[in-house]
Structure formats: structure tokens, C-alpha cells
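>>> Fold the following, please.
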Amino acid sequence: MSQARSTRVSSHRSGNARADETTDAADETETMDEADRCPECSGRTRIESAERVCTDCGLVVDADLIDHGPEWRSFDDDDTNPKRTGAPLTRSRHDRGLSTEIGQSTRVKGRKRRRLSRMRTQHNRAQISTKRDRNKVYAYTEIRRLTGALELPNNIRDTACTLFDSAQSESLLRGRSLEGFACACVYVACRTADVARTVGEVCAEAKATEDEHQAAFDAMNRELGLPIGPASPAEYLPRFASELDCEQGVEQRARELVDRAVEEGIANGRNPVGVAAACLYTAARQCSADVTQQEAADVADVTPVTIRRTYVDLTDGE
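A predicted model of the protein is given here:
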């Protein structure tokens, strides 16, 4: 009889424990349901693109959720090696940067080092198998060297490489210098991006002469229809003013003189670089700034006579 009483007590305690567990689970489910429900229509919500959105009414319940998971994703189901990135694609490589390279190391010696050297040679030959690719590699290398020497941004480099690719596709390279095309492409890229660089400055760093540059530029302008017009003297004012250490008022006055020179036809048929330097010199004289004709001529790479002629035309009748 006492054994039956003990059995009933145990069953009662077990029933109470199961009831408590059921109550706790129900409370937890109710709490989770309240957190996952829409405050407007009580619909279910789900997370999409760092936002908690109601599936019924479309209300954005919460935004800018923080993902506490790892930043990488494993595409091959191999969690031991989460690497999946490589070098970015670039226009400054003949193959857009998709190829691989065999590097050089001093840690290998003897027969293995000679074998790697032969593999490197064969690998390079396989990547550059045609004359077209060799020309492109050489020109792209020259463009990268030029943009680096002129301290130009990467967008200028990529634009210049795209221009060379277009010129090669139109068969404009035959009978002309690759160095000249590289120089012309960098100059045109500067002009299209409103970066003030003169032909003399680009040719001074290039391996091409000004005649080779002009031949390549004329061919591209004729066949490709380059989207550039005559250079404006105003493009060179900020750089010249910075090199001459002029104040803002002098630069502003020089800009007004440039507008006047263009309107009155003083700038017609003249080197825009010389016109910009002459306007800056004239503005400095009017603002009592210490700038000489020789200093203005040096920054523009022109002669003082060029500065003097434009200065006389600007001050004539004043």
C-alpha cells in the first residue's frame, strides 16, 4: 500500500514537472513570437538585406541590423580555407589582371631554381603569344610608367589604356610609334578628365618626341573622334597659381582676364598655356603681387616674349 502511495506521489511530481516545462516553453515561444511579429498587423517578419520586414504589410520593422557572423563565405564547403578573393580586375593589364605570375625566390637553389626559371619563361610566352599582345603589354607598361612619373590618378591610367585598346582595334598603330601612342593616350586622358597637363610636360617624361606624339594624336582624333575641344587657358590657372604661390584674389582676377581674352579674341591662335601665364602675371601686377615675367614664363614653359605680348594686349587702352 505504501508502494502504491509512493507511485502516485512520483506520478504527481512528474506531471507537475512536465506542466512547468510546457509553461516555460509556451512563455518562451510567446516571447519569441512577439519579437518576430509586426507591430502594425501582427504578421510574421523576416530578415532581408539587414532589414526586418513584415511579410504581410511590408513594414520595415528594423533596419541596419548588425551581422555578427563571419565576413567571409565558403563557396566550396571547406571551412578550413575561407579565402576566395584575388587581385581586382584592371584595365591597365593586357588580360585585365586575370593571369597568374610565377615569382622569384632566393629560397630555392640549384636544379629546382633552374627548373622554375624555365617554367617562368614558358609561362610568360604562353601569356603573350602574339605580336598584338606584345605591343599591348609594352604600351600598357609605358602608360603606367608615364602616369606614375606625372603623378596622375588611376582613372587617368585606365582611361589611357582603354584609348590605346581602341586605337589598336582600329589598326592605327601600323607605321607609328608605340611610345607616341602611349604618350598621346595619357595626354588625351588628362584632357578628358580636366587634368591640366601640357604636351611638353607629357613628352618630357615619355620616350616619344613631340612629332611622334602629334602623329598618334592626329590619327586617334581623326579615326576615333576624340571628345575633346581646344584647350582653355582657365584649365591651367589653378596649377600655375599654386606654383607661383599666388593668393586667391590674384587667381580670381586672372580668371576674369582669361574670360575677357577669350571674348575679345586675344586668345585666338595663341598657346593657351602662355595665355594663362600672361593673365596670371597681369593679375599679379594689378594686385601688387611679386611675380616677374620670367617666373610666369618658367611655370608655363614659354618665353618671356610670349608673356609680354599677351600682357600688352590685355593692358592696351587701360
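>>> For the rest of this, base every contact and every neighbour count on C-alpha atoms.
Noted.
>>> Residue 88 is in what secondary structure piece?
Using DSSP states H and E, residue 88 falls within no helix or strand.
>>> ditto for residue 114
helix 110-127.
>>> Any buried residues in that helix, and which?
116, 120 (16 or more other Cα atoms under 10 Å).
>>> How about stretch 193-201?
So, applying 16+ other Cα under 10 Å, buried residues of stretch 193-201: 195-199.
>>> next up, for comparison:
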Amino acid sequence: MNRTITNTKSASPSLSLTRKGLDAFLVWLFMRISPNVSFSLSGDAFFIILKDRANEIYKKVEDQKSSRGRNQDALLAACLYIACRQEDKPRTVKEICSVANGATKKEIGRAKEYIVKQLGLEAGQSVEMGTIHAGDFMRRFCSNLGMSNHTVKAATEAVKTSEQFDIRRSPISIAAAVIYIITQLSDDKKPLRDISLATGVAEGTIRNSYKDLYPHVSKIIPAWYANEEDLKNLSSP
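Model prediction:
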């Protein structure tokens, strides 16, 4: 096969447990969660690695008798989720869920836990999925919002600096809150609702994360992007 997939709106391929069917389903899933990326299936090294990783995970799970009767769409989606984590290209469960052929977030979450448990038992140790950082999602979220290169650069630097502080929020929530702060300091302000839709983080969660980040904004926001006077214009949480 030597073609490039660019159409991400086509219907999902019929589910087949053959290798060809599994490859097609993984291709469809990944292209749906990466609509701005075009992959040559025969030549893109990263995609081949990711697909092979997901295939490997699924094959191991398929060999487990306890996997019979489980929601196959959820299992395949969870395999892709884990593969993305292991290859340092994480996607949120919500992102996977939005394209997972009808599998719910809860079903994918359960499938993920099942896979991690089964493979951990097989290996005699925990399954390493890689650590998620807020910066892992930043460029994709900013792209979803149509932010300029200038603001994307500021958001990327800010979210990296935020890791120096003990902000006890999920990386995705921190990323969303940083985007909110950065856009409020720009001429192209983004409504909280738009940020929520682009990131999949609830508006209330973004507000709470903003409240936790607010005391540190003078150290988190790059000085080249906003000065102290600019920061004073931020709304108090």
C-alpha cells in the first residue's frame, strides 16, 4: 500500500480481527484524532512504529482468554491510547472516545485498565506508559483554537515553566488554564467555552486550574510576552 490518507471523515472500516482489518481500524482511529497530519502508510516511520506498537499490545491482549466477549472497539481504542502514551505522543481518553466507533469514555477507560493489568501480570511488573506533561498537548490544543505562532510560543514556554510549581492539577487541565491566561493577555482573546471545547476540559475545571496558577503568573508567563502591568489586567479568580 502506497497512499496517503487525507480524508478523516469517512466511515469507520468494518471491524475484522485479521491483521489487515486491525491495521485499517488503527489507521482510521489515529487519523481521526490527528486530522492535521497526513501519513504515508508505507513511509512514515513514526506512524509505522505507533501502529506496530498498538498491534503488539492488541495481540497480547487477544491471547488472553479473559478478553473474549469484551467490547472490541473499546479494546482497540485503548490499545491505541496506550501506544500513543508509550511513544510520547499522548492523546486524552476523551479524544480517543470521540472517534472510537461508539465506545464510551468509561468503556475505553475500563479497557485500558484491563490491558494494563493483564500485560502487567504477564510481564510480572507494571506496564510503563510514559509520564504525561501539560506541554504534550499544548501545540495541538493551540492549533485547535487557531492561535498565532506568537501566542503558541508563549503558551509553550509558560506551561513548561509551570512544572516548577506544585500545581496539583492534571496536565491537561493545566494546559487549558495556561492557554486561557495567554489568550486573555493577547488581542485575540478566546472565550472559556471555546477553550473547553478545544481541550475537552470542563469550564469549571479550567477556572479552578486558573485559580491555582494565578499566584504564579508573574513567574510563569514569559517576560517578553507580557509585563507586570499587563498581568494586572488579568481577572482575579
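>>> circling back to that earlier point, next SSE after the helix holding residue 114 of structure 1?
helix 131-149.
>>> of all the buried residues of stretch 193-201 of structure 1, which comes closest to residue 125 of structure 1?
Taking Cα to Cα as the measure, residue 125 of structure 1 sits nearest to residue 199 out of the buried residues of stretch 193-201 of structure 1, at 35.5 Å.
>>> ok, and the closest non-adjacent residue to that closest one?
residue 187 (6.9 Å; Cα to Cα, 6 or more residues apart in numbering).
>>> Just give the number of residues close to that neighbour.
24 (other Cα atoms under 10 Å).
>>> any idea what it aligns with in structure 2?
Alignment note: residue 187 of structure 1 maps to residue 81 in structure 2; criterion TM-score structural alignment.
>>> List the contacts of that match.
90-93, 96, 112 (Cα atoms under 8 Å, 6 or more residues apart in numbering).
>>> Let's have those in CSV, adding distance to residue 193 of structure 2 and secondary structure.
Shown next, in CSV, are the contacts of residue 81 of structure 2 (distance: Cα to Cα, whole Å; DSSP: H, G, I helix; E, B strand; the rest coil):
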residue, distance to residue 193 of structure 2, secondary structure
90, 23, coil
91, 21, coil
92, 19, coil
93, 20, helix
96, 21, helix
112, 29, helix
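>>> so the aligned partner of residue 109 of structure 2 in structure 1 is in which element?
In structure 1, the residue paired with residue 109 of structure 2 is residue 214, using TM-score structural alignment. In this assignment (DSSP H and E), residue 214 of structure 1 forms part of helix 210-224.
>>> who touches that helix?
166-167, 170, 172, 176-177, 179-181, 183-185, 199-200, 203, 226.
>>> Tell me how far the nearest residue to residue 287 of structure 1 once chain neighbours are set aside lies from residue 290 of structure 1.
Leaving aside its chain neighbours, residue 287 of structure 1 sits nearest to residue 250 (6.5 Å; criterion: Cα to Cα, 6+ apart). As judged by Cα to Cα, to the nearest Å, residue 250 of structure 1 and residue 290 of structure 1 stand 11 Å apart.
>>> again with residue 27 of structure 1
Residue 27 of structure 1 is 84 Å from residue 290 of structure 1, by Cα to Cα.
>>> what do residue 250 and residue 290 of structure 1 both touch?
residue 284.
>>> who has more neighbours, those two?
residue 250 (23 against 12).
>>> Quick one: residues contacting the more buried one.
Contacts of residue 250 of structure 1 (Cα under 8 Å, 6+ apart): 280, 283-284, 287, 289.
>>> what residue of structure 2 matches up with it?
By TM-score structural alignment, residue 250 of structure 1 lines up with residue 151.
>>> Aligned to residue 160 of structure 2, what sits in structure 1?
Aligned partner of residue 160 of structure 2 by TM-score structural alignment: residue 259.
>>> And that match, how far from residue 237 of structure 1?
Separation of residue 259 of structure 1 from residue 237 of structure 1 (Cα to Cα): 12 Å.
>>> re the thing from before, which of the contacts of residue 250 of structure 1 remain contacts when I look at structure 2?
Among the contacts of residue 250 of structure 1, the contacts conserved in structure 2 (both residues aligned by TM-score structural alignment, their matches' Cα atoms under 8 Å) are 283-284, 287.
>>> Dump the residues you listed to CSV, plus neighbour count and secondary structure.
Putting those into CSV (neighbours: other Cα atoms under 10 Å; DSSP: H, G, I helix; E, B strand; the rest coil) gives the following:
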residue, neighbour count, secondary structure
283, 24, helix
284, 22, helix
287, 13, coil
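>>> Pull the contacting residues for the counterpart of residue 71 of structure 2 in structure 1.
Under the alignment (TM-score structural alignment), residue 71 of structure 2 pairs with residue 177 in structure 1. Residues counted as contacts of residue 177 of structure 1 (Cα under 8 Å, 6+ apart) are 208, 212, 216.
>>> Neighbour-wise, which one of the residues you listed leads?
residue 216 (25 neighbours).
>>> In space, not sequence, find me the middle residue of structure 2.
Geometric centre of structure 2, nearest residue: residue 91, 2.3 Å, by Cα atoms, centre = their mean.
>>> Quick check: nearest residue in space to the residue in structure 1 that it lines up against, chain neighbours excluded?
Under the alignment (TM-score structural alignment), residue 91 of structure 2 pairs with residue 197 in structure 1. Take residue 197 of structure 1 and drop its neighbours on the chain: the residue closest to it by Cα to Cα, 6+ apart is residue 190, 6.7 Å away.
>>> Just the element for the one you found, please.
Going by DSSP H and E, residue 190 of structure 1 is in helix 178-192.
>>> Give the buried residues for that helix.
Per 16+ other Cα under 10 Å, helix 178-192 of structure 1 contains these buried residues: 178-191.
>>> Could you dump these into TSV with distance to residue 312 of structure 1 added?
TSV is the format used below for the buried residues of helix 178-192 of structure 1 (distance: Cα to Cα, whole Å):
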residue	distance to residue 312 of structure 1
178	42
179	40
180	37
181	38
182	39
183	35
184	34
185	36
186	35
187	31
188	32
189	34
190	31
191	29
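>>> okay, now the counterpart of residue 55 of structure 2 in structure 1: neighbour count?
Mapped onto structure 1 by TM-score structural alignment, residue 55 of structure 2 lines up with residue 161. Residues within reach of residue 161 of structure 1, counting by other Cα under 10 Å, total 27.
>>> picking up where we left off before, what about the match of residue 250 of structure 1, distance to residue 51 of structure 2?
33 Å.
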